[in-house]
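In: Dropping a prediction and its sequence here:
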Amino acid sequence: MKIVVIGGTGLIGSKVVANLNAQGVEAVAASLNTGVNILTGEGLADVLKGAEVLVDLSNSPSFEDAAVLEFFETSTRNLLAAEAAANVQHHVALSVVGCDRLPDSGYLRAKVAQERLIEKSGMPYSIVRATQFFEFVARIADEATVDGVVRLPSGSFQPIASDDVAQAVTRAALDAPLNGRVEVAGPDRAGMDEFLRTALAARNDPREVVTDDHAKYFGTELTEDSLVPIGPARLGEIHYADWAKATA
């Protein structure tokens, strides 16, 4: 069985490739570094020869509203067309929990556009929606810092380890197409302000975390449940406290 992983050299992609290879699957990492350009289509036909599954873990190099929308729409159309020509049987994509609940975010609007293209394509598919990765918690704090103070809302926050995300994507790639979505989140849920307060303290970061329910998360205000699963979800096994100790 051959599975092509777009973005297979990145944070999640490299873990997915390793997981698949460990199970005896021929997993091929495809990226610009390997001569595959999903925006122009260069290299797609060659890498997809004999592939049964394509996993799309690509991400836009720019998060500017117009640029990120152009990236996901163009790349997804190119991937779907190349898959159809190569007789690929399953399209797996990684998306974001709550992306359809935050229309003020240009990045999340682009992820919704990506999902819609996949859903309307006629290609058998599975979409894995994940919450924020543990690896991005520090960036969230940095983005929310003003004059040395971290200002964050108290809405629910349930981040997940990238290893657990990779396991979920691996499972989706090996299973039959869902023709729908599955959501994955970390095992622990808390207010975003509370979670970051604990996370910064664990890393001896002296910044104060102030609760401000009008503080914006990457440009958009959150409601209580904007970033967490509302319905059924698969929970990861790795707790943030354990991950933080292991990566300190």
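Out: Looks like it came in fine.

In: C-alpha only now, for contacts and for neighbours.
Out: Noted.

In: So which residues of this protein form helices?
Out: 11-22, 44-47, 65-86, 106-120, 137-143, 162-174, 192-202, 240-247 (DSSP state H).

In: now, of those, which is deepest in the fold?
Out: helix 162-174 (a mean of 21; mean count of other C-alpha atoms under 10 Å).

In: and it, what does it pack onto?
Out: helix 11-22, strand 53-56, strand 90-96, strand 125-130 (3 or more C-alpha pairs under 8 Å, 6 or more residues apart in numbering; DSSP states H and E).

In: Any idea which of those gets closest to Lys245?
Out: Checking the helices and strands packed on helix 162-174 against Lys245 by C-alpha to C-alpha gives helix 11-22 as the closest, at 19.3 Å.

In: so what secondary structure elements neighbour the closest one?
Out: Against helix 11-22 (3+ C-alpha pairs under 8 Å, 6+ apart) you get strand 2-6, strand 26-30, helix 162-174.

In: Tell me how far the residue of the chain most remote from its centre lies from Glu208.
Out: Note on the chain: the largest separation between a C-alpha and the mean C-alpha position, by C-alpha atoms, centre = their mean, falls on Asp147 (30.0 Å). Computed as C-alpha to C-alpha, to the nearest Å, the Asp147 to Glu208 distance reads 11 Å.

In: ok, second structure coming up, stack it against the first:
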Amino acid sequence: MRIVVVGGTGLIGSQVVALLRDNGHEAVAATPSTGVDAVTGQGLAQALKGADVVVDVSNSPSFETEAALDFFTRSAQNLFEAEKEAGVRHHVTLSIVGVDQVPDYGYYQAKVAQEDAVRDSGVPYSIVRATQFFEFIAPVMDMSTQGAEVHLPSLRLRPIASADVAAAVADAAQGEPSNGVRGIAGPEVHRLDRLGEITLAAKPDGRSVVVDEAAGPFGGMPDGVLIGDDTVHTVSTRYEDWLKQN
């Protein structure tokens, strides 16, 4: 199959492209760096020519509400116009576990709008919702660092390795459209402050963790939203094992 991966040079997209190629598919990375811009529509028609499947793992460069909303809605509109013209038979989108349970969180509002556009597009689809990536823990800690203290809330997460997310997205792309949502998560529930402690124990740098419920990008978020429900499929990679290898 010819599978176009929008955002195909990023953390998830590059791994999805590699997995699909390993399985014998013609996987094409579509990003501004390869001449394809979903937000403006530039290069989309040419990139989608002959495509069987489109995978969208692109991400807004800004987490600010209006900027993210503009990014996801404009890119979705352009993508679906081009997909219909090209006869694409399956659209796969990566989203976030719990995204529809936090109406006051701006970036999540933008992702909900993206999901709505997918459902309303008329193109058969699959939505993969993942929990937070292991790779995001260290950047969140850096954002919340004050001097030698890392301020983190005690919010519970069930984080997942990006490799496991990429595998789930690639599997969805190679399967039939579900016209629904599949949630995936890591095997363990951790408090975010505890994840910070685990990280610093494995890679000490002189910082220590302080519990602060208002700190960082997840400050004030309702507890329980980011771990998923009983329908979430869990994978086996543990954060502590991943840390040893990364």
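Out: Nice, thanks for sending it over. Keep in mind that what you see is a predicted model, and the values were worked out from it rather than measured.

In: Among the helices and strands packed on helix 162-174 of structure 1, which comes closest to Thr220 of structure 1?
Out: Among those, strand 90-96 sits nearest to Thr220 of structure 1 (C-alpha to C-alpha), with 15.1 Å.

In: Mean deviation, the closest one versus structure 2?
Out: Comparison of strand 90-96 of structure 1 with structure 2 after fitting gives an average deviation of 0.6 Å (mean C-alpha distance after the TM-score superposition for structure 1).

In: Pull the distance from that strand to the chain's centre.
Out: Centroid separation between strand 90-96 of structure 1 and its chain, computed with C-alpha atoms, centre = their mean, to the nearest Å, is 9 Å.

In: Ok, stretch 131-150 of structure 1 next?
Out: Worked out by C-alpha atoms, centre = their mean, stretch 131-150 of structure 1 lies 17 Å from the chain centre.

In: which residues touch it?
Out: For stretch 131-150 of structure 1, contacts defined as C-alpha atoms under 8 Å, 6 or more residues apart in numbering pick out 96-97, 151-152, 158-162, 184-186, 196, 200, 207-210, 215-218, 227-228, 240.

In: The same query, at a cut-off of 7 Å, please.
Out: Here stretch 131-150 of structure 1 makes contact (C-alpha atoms under 7 Å, 6 or more residues apart in numbering) with 96-97, 151-152, 158-162, 184-185, 207-210, 227-228, 240.

In: Then stretch 95-108 of structure 1?
Out: By C-alpha under 7 Å, 6+ apart, the list of residues contacting stretch 95-108 of structure 1 reads 63, 65, 68, 109, 111-112, 127-131, 183, 219-220, 226-229.

In: What distance do you get for Val6 of structure 2 to Asp223 of structure 2?
Out: 32 Å.

In: still on that earlier bit, output the helices of structure 1 in TSV; the columns should cover distance to Met1 of structure 1.
Out: Below are the helices of structure 1 laid out as TSV (distance: least, C-alpha to C-alpha, whole Å):
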stretch	distance to Met1 of structure 1
helix 11-22	10
helix 44-47	14
helix 65-86	14
helix 106-120	22
helix 137-143	36
helix 162-174	10
helix 192-202	41
helix 240-247	33
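
In: Out of these, the one nearest Leu32 of structure 1 is which?
Out: helix 44-47 (10.9 Å).

In: Now do the closest one: distance to the chain's middle.
Out: 24 Å.

In: Then stretch 18-38 of structure 2?
Out: Taking C-alpha atoms, centre = their mean, the mean C-alpha location of stretch 18-38 of structure 2 is offset from the chain mean by 17 Å.

In: again with stretch 211-228 of structure 2
Out: 18 Å.

In: List the buried residues for that stretch?
Out: Neighbour-count burial for stretch 211-228 of structure 2, counted by 16 or more other C-alpha atoms under 10 Å, picks out Val211, Asp212, Glu213, Ala215, Gly216, Phe218, Gly219, Met221, Val225, Leu226, Ile227, Gly228.
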